[in-house]
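Asks: Need a 3D model of the following:
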Amino acid sequence: MTTATLDDAGIAPNAKRLLWAGFTAILAAGVGFAIRNGTLATWSHEFGFTNLQNGLIGGAGFSGFCFGIIIGGVIVDKIGYGKLIISAFLLHVLSAIVTLMPTTGMEQQTAFLLLFTGTFIFSLANGTLEAVANPLVATLFPHNRTHYLNILHASWPAGMILGALITLAVGGQWTWKAQLGLYLLPTVVYGLMFLGQSFPKSDASEKGLSLGEMMKEVGILGASVAGFLIYLFTRDAVGANILHGLTQSDFFIGSSWNMISLAVGLGFVAWVAVITRFAIGHWLLFVLFIAHAILGSLELGTDSWIENINGTILSPAQGKILFIFASAMMFGLRFSSHWIENKLKLSPVALLFTCSLLAIIGLFSASGVNGITAAFGAMFIYSIGKTFFWPTMLAVVGDRFPRTGAVAMSIMGGIGMLSVGQLGGPGLGYAKDRFTAEHLVETGNAQVLESNRSEQPSKWLGFSEVTALDGKLLEEAKSLPVAERSPTQQAMVESEIAGSRKTLRFDAILPIGMAVIYLLLLIYFKAIGGYKPLKITPEEASGGSQGPAGY
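Replies: So this is what the prediction gives:
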């Protein structure tokens, strides 16, 4: 494909076509994500999965993203956007083939492995696409990155709305396979929209900076954040769930595999150290990477479970309606970021801090709701809070670290997604299992827990192993009217409701940590004269400086 030339306004002639092609590509990811969320209860009923197992499958929908976006971000300026788009398209098709293979009656371990692998491939395709879309839009619209990146990422909630509407409309009539396969429709559309288009190069690539020069501000500090999460993924997701067939009782798998996993994580850090000539990296980018790891677990980890949790506290239909409402709020608000920045005079960092406060209030409110009206209010507040996190963080990196080209954006996106896969998704699943089990014991129903326990205990990171309820038995109890449930079934349902409420309160710890980080960054930028975008100078382009002036 040829190279597009930017005009005087900084926008290529086909800029809007490329923007909407990227929009449709991320929309396809959102559709698949929402439909998969809507099938969690079905999978629990059909295969007997625990909340942790469902969380691990959901987590795979983000972990693969990391590898797609990091690898794609590293090579995109070398091989071009077109080849990456073709690769993503083929991966999306392969994902559908693998994910739709499980059948009723299949051994639980085999079904889990297929769903986990298919979901991982799906997220690998999504990551590859964002390795194209994020730097492409940041390059096409250099004077208003926050606004256009928010528009690009409005496609995510749009896809979630479509996916949730599909499951709401046909969930009772169509099989989960028929529903999930529908994400291939927008996949075909984005392929056609990108077909034959020309693309600009990033500012760093245009200036002729090598990969090592682009990576210097990431350095050892930034690579260590990604390396730690890659280590966790290799140790836990690959080791515990694939190589050892879901052996949760031996979650760390032994010292030999742990050392191999450690070597993989350290290998990434060592590679960055070598190509950057052992550059330490910029402290601000390191802090942004940590904040984005927390952000990923909060926004997407919560999205993975919010429909299920609201559906537990209220009803499955109301949980789906609330999910659609929250996604619609997010979709609309992402088109108004330009107005917020200009009318309210909020810098990107100030916007992030404000959103953190709203997320805290929203999650605590959601944990205590007893009716649909209060739930709408809580989701309204939470949705405003979570809306601007992801694209605004990308805009901050694009503004403050232009030397890094597509690389820093891609690594940060990968960190966010790996955090969801290894921390947010499984962590909330484990929390729901644990708090549900604790409530059963506290209410004198330990025998109910023991007689309805899952085949696999629930264990996550270094937290203690807990006995989890069998997902199939729990879903059967929830499907019955209250009057038809046995005392044992009613105890199971009531305990899951209590566990869901406590899980949301536990989740609120994340935006508290983010608020602290963004507050400190606000103080920092005020001390240096305010937040402003930076440019690559001729001296930096020739390798004469470690970073743009103004740091």
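Asks: For the rest of this, base every contact and every neighbour count on C-alpha atoms.
Replies: OK.
Asks: For the stretch 401-550 of the chain, which segments are assigned as helices?
Replies: With DSSP state H, counting those that start in this stretch, the ranges of helices along the stretch 401-550 of the chain come out as 405-419, 425-442, 446-451, 471-479, 487-507, 509-527, 538-541.
Asks: right, so those helices: which one is the most enclosed?
Replies: helix 405-419 (a mean of 31; mean count of other CA atoms under 10 Å).
Asks: Now do that helix: which elements does it pack against?
Replies: Other helices and strands packing on helix 405-419, by 3 or more CA pairs under 8 Å, 6 or more residues apart in numbering; DSSP states H and E, are helix 51-79, helix 108-140, helix 203-206, helix 211-215, helix 219-232, helix 283-313, helix 389-400.
Asks: how about 10 Å then?
Replies: Applying 3 or more CA pairs under 10 Å, 6 or more residues apart in numbering; DSSP states H and E, one finds that helix 405-419 makes contact with helix 51-79, helix 108-140, helix 203-206, helix 211-215, helix 219-232, helix 283-313, helix 389-400, helix 425-442.
Asks: can you pull the buried residues of stretch 304-322?
Replies: 304-316, 318-322 (16 or more other CA atoms under 10 Å).
Asks: Now do the contacts for residue 375.
Replies: Residues near residue 375 by CA atoms under 10 Å, 6 or more residues apart in numbering: 310, 313-314, 318-319, 322, 362, 365-369.
Asks: In CSV, list the residues you listed along with secondary structure and distance to residue 397.
Replies: Shown next, in CSV, are those (DSSP: H, G, I helix; E, B strand; the rest coil; distance: CA to CA, whole Å):
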residue, secondary structure, distance to residue 397
310, helix, 34
313, helix, 38
314, coil, 40
318, helix, 38
319, helix, 35
322, helix, 32
362, helix, 27
365, helix, 32
366, helix, 32
367, coil, 33
368, coil, 36
369, coil, 37
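Asks: To check against the first, give me the structure of this:
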Amino acid sequence: MEKSINKSRLFIGSCLALLVTSLTFAMRAKIEEVFGPVSEGGIFGLSKESIGWAFGPAFWGFTVAMVVGGFLIDVVKTKAVVWAAFFLHLIGAIAFIMAHDKETLFIANVFIGLGNGCVEAAFNPLITTLFPNNKTTMLNRFHVWFPGGIVVGSLLAYFMMDTMHIGWQIYVGVLFIPLAIYGFLFFKQLIPETERVSSGVSYKEMLLATGAPATIIASITLMILLAIDIIHLPEGWMYLALIGGIVVISAIEALVVRKTSMIFPIMFTLMLLTSSTELVTTQWVNALLAGAGVSQMLMLALITGIMAVGRFFAGGLVHRLNPVGVLLLSAVFSAIGIYALSVVNTPILIIVASVLFAIGVTYFWPTMIGFVAEYIPKSGALGMSLMGGAGMVSVAMFLPVMGRIMQENNEKVALQSIGVLPIILIVGFVILYSTYKKKH
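Replies: Coordinates of the predicted model:
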């Protein structure tokens, strides 16, 4: 008798795998304090720019795994990518606990990043395959566990390290709990092929659905080299110029060379900005809110808690509104929230500004990926992987830039600098929204 697919078990296992991913994000936000300058209470005495470099692999490693996984998942099957995520997470967690300088912290984040990327590469297409008639809602419910895990990680940091003064290695060891459970849930389970394979869409059709595959892959490769610091741009504004160049070149490839739609390259480019707006800010929350008179980890818990609740109830909102309209409102709230954080200086106003920021970034990631799954379905697992990869590699690029701005100026200037991104997004989403409004 053929074994049946246990949808609920696979979905719960997927959520726990994403929980491991999100816990690593919360832990880095706290561990930044441990590895930071001794004058600021750190143990290992790394500069903020060095910490940004050491954290970088968590993002570009994520990108490498996502992009490679997107290309190969239909060849090696989803099951192989699921178990790759598990073992990479296991090695990364062990290495994280053993880290003691920027090089070992870098190596730990390589494995963690690759594991996190395999999670996104495997589980986004798995969710859309398990729930083909409810993709956006279930993707949002799956992605509840990203901010949800950061809430858990932030509260654990506050109680374990700030209140009970438990060692940071024990705090990081919490990763092994959800890791063991999701490994158990996937053990000996039947995992279906991706929707692209089951629906008969060819590999070539999948590539063409991305509009400008050559430019996109070349862009991701270049951004990874920038993140690793093999290539270096001396000024922060040059990174935005690079993104502008990607828009122009991908437009030429899509419209002139391949004579196809430009919508995927547009969403790819906007993903570079939405993810950086959300994740660069939250990864540096400990430094950005230093001296603000509030617990940084509790503020991170507040921000991500709002995101988790918003994503859980996102299905109705996204279905009632044009998804691009939701993204436009998100960009507006993000811009207001970041600007407010850069100018307010009392605990109450910082909380208000943080709430505005949280509302803004809540729907960015799942709605961007959901848009691709719903409106560009032929791009398949590759389309979702390229979107997630774009998001993470842009964060890897901008993390050291933010660290450098904080060192050379201050936290307020750094916030105002990152606040440029949602302003650009507002312009982009206004144009996109008006275009879709005309079409519909």
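Asks: Tell me how they score on TM after superposing.
Replies: The TM-score (TM-score structural alignment, normalised by the length of the second structure) is 0.88; 413 aligned residues with a CA RMSD of 2.2 Å.
Asks: Out of the contacts of residue 375 of the first structure, which are shared with the second structure?
Replies: Mapped onto the second structure and checked by both residues aligned by TM-score structural alignment, their matches' CA atoms under 10 Å, the contacts of residue 375 of the first structure keep the contacts 310, 313-314, 322, 362, 365-369.
Asks: just to revisit the earlier point, which one of the helices of the stretch 401-550 of the first structure lies nearest to residue 345 of the first structure?
Replies: Residue 345 of the first structure lies closest to helix 509-527 among the helices of the stretch 401-550 of the first structure, at 13.8 Å (CA to CA).
Asks: counterpart of residue 511 of the first structure in the second structure?
Replies: Alignment note (TM-score structural alignment): residue 511 of the first structure maps to residue 422 of the second structure.
Asks: In the second structure, point out the residues matching stretch 370-383 of the first structure.
Replies: Against the second structure, stretch 370-383 of the first structure falls on residues 345-358 (TM-score structural alignment).
Asks: Stretch 155-165 of the first structure too?
Replies: Stretch 155-165 of the first structure maps onto residues 145-155 of the second structure, going by TM-score structural alignment.
Asks: Give me the mean deviation of that stretch from the first structure.
Replies: In the superposition with the first structure, the average deviation recorded for stretch 145-155 of the second structure is 1.0 Å (mean CA distance after the TM-score superposition for the first structure).
Asks: Residue 388 of the second structure matches what in the first structure?
Replies: By TM-score structural alignment, residue 388 of the second structure lines up with residue 413.
Asks: Let me see the contact set for that match.
Replies: 65-66, 68-70, 73, 127, 130-131, 134, 289, 292-293, 296, 390-391, 393-394, 407, 419.
Asks: Looking at the second structure, name the residue matched to residue 304 of the first structure.
Replies: Checking TM-score structural alignment: residue 304 of the first structure goes with residue 283.
Asks: Would you check that that match makes contact with residue 304?
Replies: No - counting by CA atoms under 10 Å, residue 283 of the second structure stays clear of residue 304, with 11.7 Å between them.
Asks: Please enumerate the shared neighbours of the two.
Replies: If you check residue 283 of the second structure and residue 304 against CA under 10 Å, 6+ apart, the residues they both contact are residue 26.
Asks: and residue 142 of the first structure, what pairs with it in the second structure?
Replies: By TM-score structural alignment, residue 142 of the first structure lines up with residue 132.
Asks: I'd like to know how many residues surround its match.
Replies: Residues lying near residue 132 of the second structure (other CA atoms under 10 Å) number 15.
Asks: Can you tell me the SS state at it?
Replies: coil (DSSP: H, G, I helix; E, B strand; the rest coil).
Asks: Return the distance of it relative to residue 309 of the second structure.
Replies: Going from residue 132 of the second structure to residue 309 of the second structure by CA to CA, to the nearest Å gives 23 Å.
Asks: And for residue 196 of the second structure?
Replies: From residue 196 of the second structure to residue 309 of the second structure the distance is 31 Å (CA to CA).
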